[in-house]
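K.L.:
This is the structure alone, sequence omitted:
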């Protein structure tokens, strides 16, 4: 697959550097060449003038006998000019040019100044090179700083990101185009992704803490033991949900042999629901174990919750008091969605019991107490009672289809005749199979009691 070159919106870093360097060198070298040419021309003019003046003076001195030494040999050009090296009386060396013979010959003596010219030109070249190097170095330093400035900003931003700093808009902080802007855009994306990852990390940490708290709350809300009742098989189960909630069940044992079975749920999720569930459990346990009348106990709990619950929070409960000796149970319902289910061993039918009553905490007292009803029912040998929270019917399958009350009643009816341990295992497996590997959103609590078929 071919790589797609990203659009930078300007010259690349290498192109910008090369272009700027070329322009700077063009200006520096051009100015240096002009300065070198001008200075060299001045030196040449001055040298030519000095040579002429020296030649005039030296020639006059030679004519006056100022030559103290002459070379033994001389050279003659094709034009007849004789050239010989001489030493003047002031010690300087010179070259004598003579044309003609005898008194009619012309003479010109030129003092040797080539060394001086070479030294001046050498100094000029050294100065010009030094100046070009200095100017080029300054220009390169300025250029490097202009190129490095946005890179330094990006490095600082990367360091800030590495230290956990917040995301910034790097593209707005970097001017120009090319690779620097591409890098800034990449940092924009990295910053945004890091911010998202940081939020996800915080949410994950919060989620893990909530799950840890949920486990602690679940353990605190659920009963430690299950009552052992002669001729009755009592049991309960709790399927934790993915969300923290106030769903729980409880058992109460009275001194006269009665046993209370409770399921309760707070309609809500998260830490607030769990806290309300813990508060409701405390109130319910205190009232239901301290007062013999179920209606009065519920009224006390309602008044307490009405004072403490935040607006919009609803607590529902379904409670049954088992009277083993009489083979009966007393049922009270405080706005609970699912009714108490009784499966009959005599005719195999399933019946529901849902006495009237509003949720706990909705009303301060009069309406709740006026509408709350208590219902008695018989438990024959082989009969089973089941109390559950609403999650038992709202559990969806892989297609998102809820089990519903009909499916729930069918499940209970099919497993009702089994011992309580097997009954709970069958119900648990059926509910867990519906969700598969997906986490269960809502927790489920279920309690049940079956009167032994051999009981009298």
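P.N.:
Okay, I see it. Please read all numbers here as calculations on a predicted model, not as lab measurements.

K.L.:
going forward, measure contacts and count neighbours with C-alpha atoms only.
P.N.:
Will do.

K.L.:
Just the strands from the stretch 251-400 of the chain, written as ranges.
P.N.:
Taking DSSP state E, counting those that start in this stretch as the criterion, the stretch 251-400 of the chain carries its strands at 259-267, 314-323, 328-334, 340-343, 350-353, 374-378, 384-388.

K.L.:
Show me what the first one is in contact with.
P.N.:
Spelled out, that is strand 259-267. Residues outside strand 259-267 that contact it (C-alpha atoms under 8 Å, 6 or more residues apart in numbering): 227, 245-254, 273-274, 276-277, 313-323, 336, 387-389, 445-447.

K.L.:
got it, and the third one?
P.N.:
Here strand 328-334 makes contact (C-alpha under 8 Å, 6+ apart) with 294-295, 316-323, 353-360, 372-379.

K.L.:
Report the buried members of these.
P.N.:
294-295, 316-323, 353-360, 372-374, 379 (16 or more other C-alpha atoms under 10 Å).

K.L.:
Can you redo the strands of the stretch 251-400 of the chain as TSV, where the extra columns are distance to residue 408?
P.N.:
Compiled in TSV, the strands of the stretch 251-400 of the chain are given as follows (distance: least, C-alpha to C-alpha, whole Å):
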stretch	distance to residue 408
strand 259-267	16
strand 314-323	17
strand 328-334	19
strand 340-343	10
strand 350-353	12
strand 374-378	21
strand 384-388	10
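
K.L.:
Which of the ones you listed sits closest to residue 37?
P.N.:
strand 259-267 (95.7 Å; C-alpha to C-alpha).

K.L.:
If you compare the directions of the closest one and strand 328-334, what angle comes out?
P.N.:
Per axes from the mean of the first three to the mean of the last three C-alpha atoms, to 10 degrees, the angle that strand 259-267 makes with strand 328-334 is 20 degrees.

K.L.:
got the angle for strand 259-267 vs strand 314-323?
P.N.:
Going by the same axes, to 10 degrees, strand 259-267 makes 170 degrees with strand 314-323.

K.L.:
roughly how far is strand 259-267 from the heart of the chain?
P.N.:
Averaged C-alpha coordinates place strand 259-267 at 42 Å from its chain's average position (C-alpha atoms, centre = their mean, to the nearest Å).

K.L.:
In addition, the following structure is provided for comparison:
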């Protein structure tokens, strides 16, 4: 064997470890953890090749075995294959054929290792995505205000690879409520971590503060101070006063909400200057306000709504959002949110979802019910 394979040995293609029987072979396997394959005769003293085949997996289940058998000995060849042999060669040995068999076996081992590595990476990825999804869901409110004066309801459908959408309700002094919808850049665990930081900072900045522009400015400053990941978050924040219907807001680069008046007339909320948070410090966020009359509805959403695609690659866009309530204005916050999500899913019609789909609805009580 050494003489016939001297070229491969000199070039470093193969390195052989020799054993006189099956017992010695098992000892060599335990000693040399880097052995990839075993080439074994069936007929050996003390422990034959068929018994060796049964024992190899207990030492290293990833080793592949090739058996050497007498020409025409199909009974032993079948037994060897049933016991886990990868391939066989027959006597007298054709060394050109043996080289091909060894090469094929080693290539298969490399493919197997690559498949195992890919599987392990996939398992890790799946676990990370599952964890990120749980992190994302854990920070979302699960109870919503519902009274004669106003209603709020929100829902998010997470993409499989987990984006960074979140929404939140913030208690504001004077009986007012803060409504936030945000979208963090990136996917997976990093996005989930940045999302949780953004949400925590938002809630902290809102304590004792009723000015949405100042809240966004403070959150932006804090995000910029420790942002080694260079991630950012778009964030819309509105503060609603149920007594007066006043809706004061500031926008950090997020999609502007849609207002549906009580008669069903839609319009985009007037924009304010402001870029995504976490990019540049010392940004001044402008503020604006409108008054929601009884029966008016504000739809806050992420770009997962308007940029949802169908199988033809068309996007949902704002016009289709307007059409959701073309026949009748929103009746209540929960139904309105559900109607938007149903319309997006019907439009996508099974096309892959690449981004989180988030919708938050605020409806002022009164008007046509």
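P.N.:
Here it is on my side, so go on. Note that this is a predicted model, so its numbers are computed, not measured.

K.L.:
Superpose the two chains and report the TM-score.
P.N.:
TM-score for the superposed pair, counting by TM-score structural alignment, normalised by the length of the second structure: 0.71. Supporting figures: 293 aligned residues with a C-alpha RMSD of 3.0 Å.

K.L.:
Select, out of the strands of the stretch 251-400 of the first structure, the one closest to residue 196 of the first structure.
P.N.:
Closest among these, using C-alpha to C-alpha: strand 259-267, at 31.4 Å.

K.L.:
Quick one: the residues in the second structure that that closest one pairs up with.
P.N.:
Under TM-score structural alignment, strand 259-267 of the first structure corresponds to residues 177-185 of the second structure.

K.L.:
Show me the strands in the stretch 51-200 of the second structure, by range?
P.N.:
Taking DSSP E, counting those that start in this stretch as the criterion, the stretch 51-200 of the second structure contains strands spanning 64-70, 87-91, 150-157, 164-172, 176-184.

K.L.:
what's the closest of these to residue 224 of the second structure?
P.N.:
Using C-alpha to C-alpha as the measure, strand 176-184 is the one of the strands of the stretch 51-200 of the second structure that comes nearest residue 224 of the second structure, at 14.0 Å.

K.L.:
List the residues that contact the closest residue to residue 349 of the first structure other than its chain neighbours.
P.N.:
Closest residue to residue 349 of the first structure apart from its sequence neighbours, by C-alpha to C-alpha, 6 or more residues apart in numbering: residue 343 at 5.9 Å. Residues in contact with residue 343 of the first structure (C-alpha under 8 Å, 6+ apart) are 349, 350, 351, 383, 384, 385, 413, 416.

K.L.:
cool, now which of those survive the switch to the second structure?
P.N.:
Retained in the second structure: 349, 350, 383, 384, 385, 416, out of those (criterion both residues aligned by TM-score structural alignment, their matches' C-alpha atoms under 8 Å).

K.L.:
residues near the second one, how many?
P.N.:
Residues contacting residue 350 of the first structure under the criterion other C-alpha atoms under 10 Å number 18.

K.L.:
Name the nearest residue to it, sequence neighbours excluded.
P.N.:
Leaving aside its chain neighbours, residue 350 of the first structure sits nearest to residue 343 (4.4 Å; criterion: C-alpha to C-alpha, 6+ apart).

K.L.:
what about the counterpart of residue 335 of the second structure in the first structure, which SS state?
P.N.:
In the first structure, the residue matched to residue 335 of the second structure (TM-score structural alignment) is residue 422. Put simply, residue 422 of the first structure is helix when judged by DSSP: H, G, I helix; E, B strand; the rest coil.

K.L.:
how close does residue 422 of the first structure sit to residue 446 of the first structure?
P.N.:
14 Å (C-alpha to C-alpha, to the nearest Å).

K.L.:
who's more crowded, those two?
P.N.:
Taking neighbours as other C-alpha under 10 Å, residue 422 of the first structure and residue 446 compare with residue 446 leading, 26 against 13.

K.L.:
On the three-state scheme, that one is what?
P.N.:
Going by three-state DSSP: residue 446 of the first structure is strand.

K.L.:
residues in contact with the equivalent of it over in the second structure?
P.N.:
By TM-score structural alignment, residue 446 of the first structure lines up with residue 359 in the second structure. For residue 359 of the second structure, the contact set (C-alpha under 8 Å, 6+ apart) comprises 154, 155, 156, 299, 300, 301, 302, 305, 337, 340, 341.

K.L.:
Reformat the residues you listed into JSON lines and put neighbour count and distance to residue 75 of the second structure next to each item.
P.N.:
Conversion of the contacts of residue 359 of the second structure to JSON lines gives the following (neighbours: other C-alpha atoms under 10 Å; distance: C-alpha to C-alpha, whole Å):
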{"residue": "154", "neighbour count": "26", "distance to residue 75 of the second structure": "69"}
{"residue": "155", "neighbour count": "20", "distance to residue 75 of the second structure": "65"}
{"residue": "156", "neighbour count": "21", "distance to residue 75 of the second structure": "63"}
{"residue": "299", "neighbour count": "23", "distance to residue 75 of the second structure": "75"}
{"residue": "300", "neighbour count": "27", "distance to residue 75 of the second structure": "73"}
{"residue": "301", "neighbour count": "30", "distance to residue 75 of the second structure": "70"}
{"residue": "302", "neighbour count": "27", "distance to residue 75 of the second structure": "67"}
{"residue": "305", "neighbour count": "24", "distance to residue 75 of the second structure": "65"}
{"residue": "337", "neighbour count": "24", "distance to residue 75 of the second structure": "70"}
{"residue": "340", "neighbour count": "25", "distance to residue 75 of the second structure": "68"}
{"residue": "341", "neighbour count": "20", "distance to residue 75 of the second structure": "65"}
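
K.L.:
was I right about residue 206 of the second structure contacting residue 173?
P.N.:
No. The pair residue 206 of the second structure and residue 173 does not pass the contact test of C-alpha atoms under 8 Å, sitting 9.6 Å apart.
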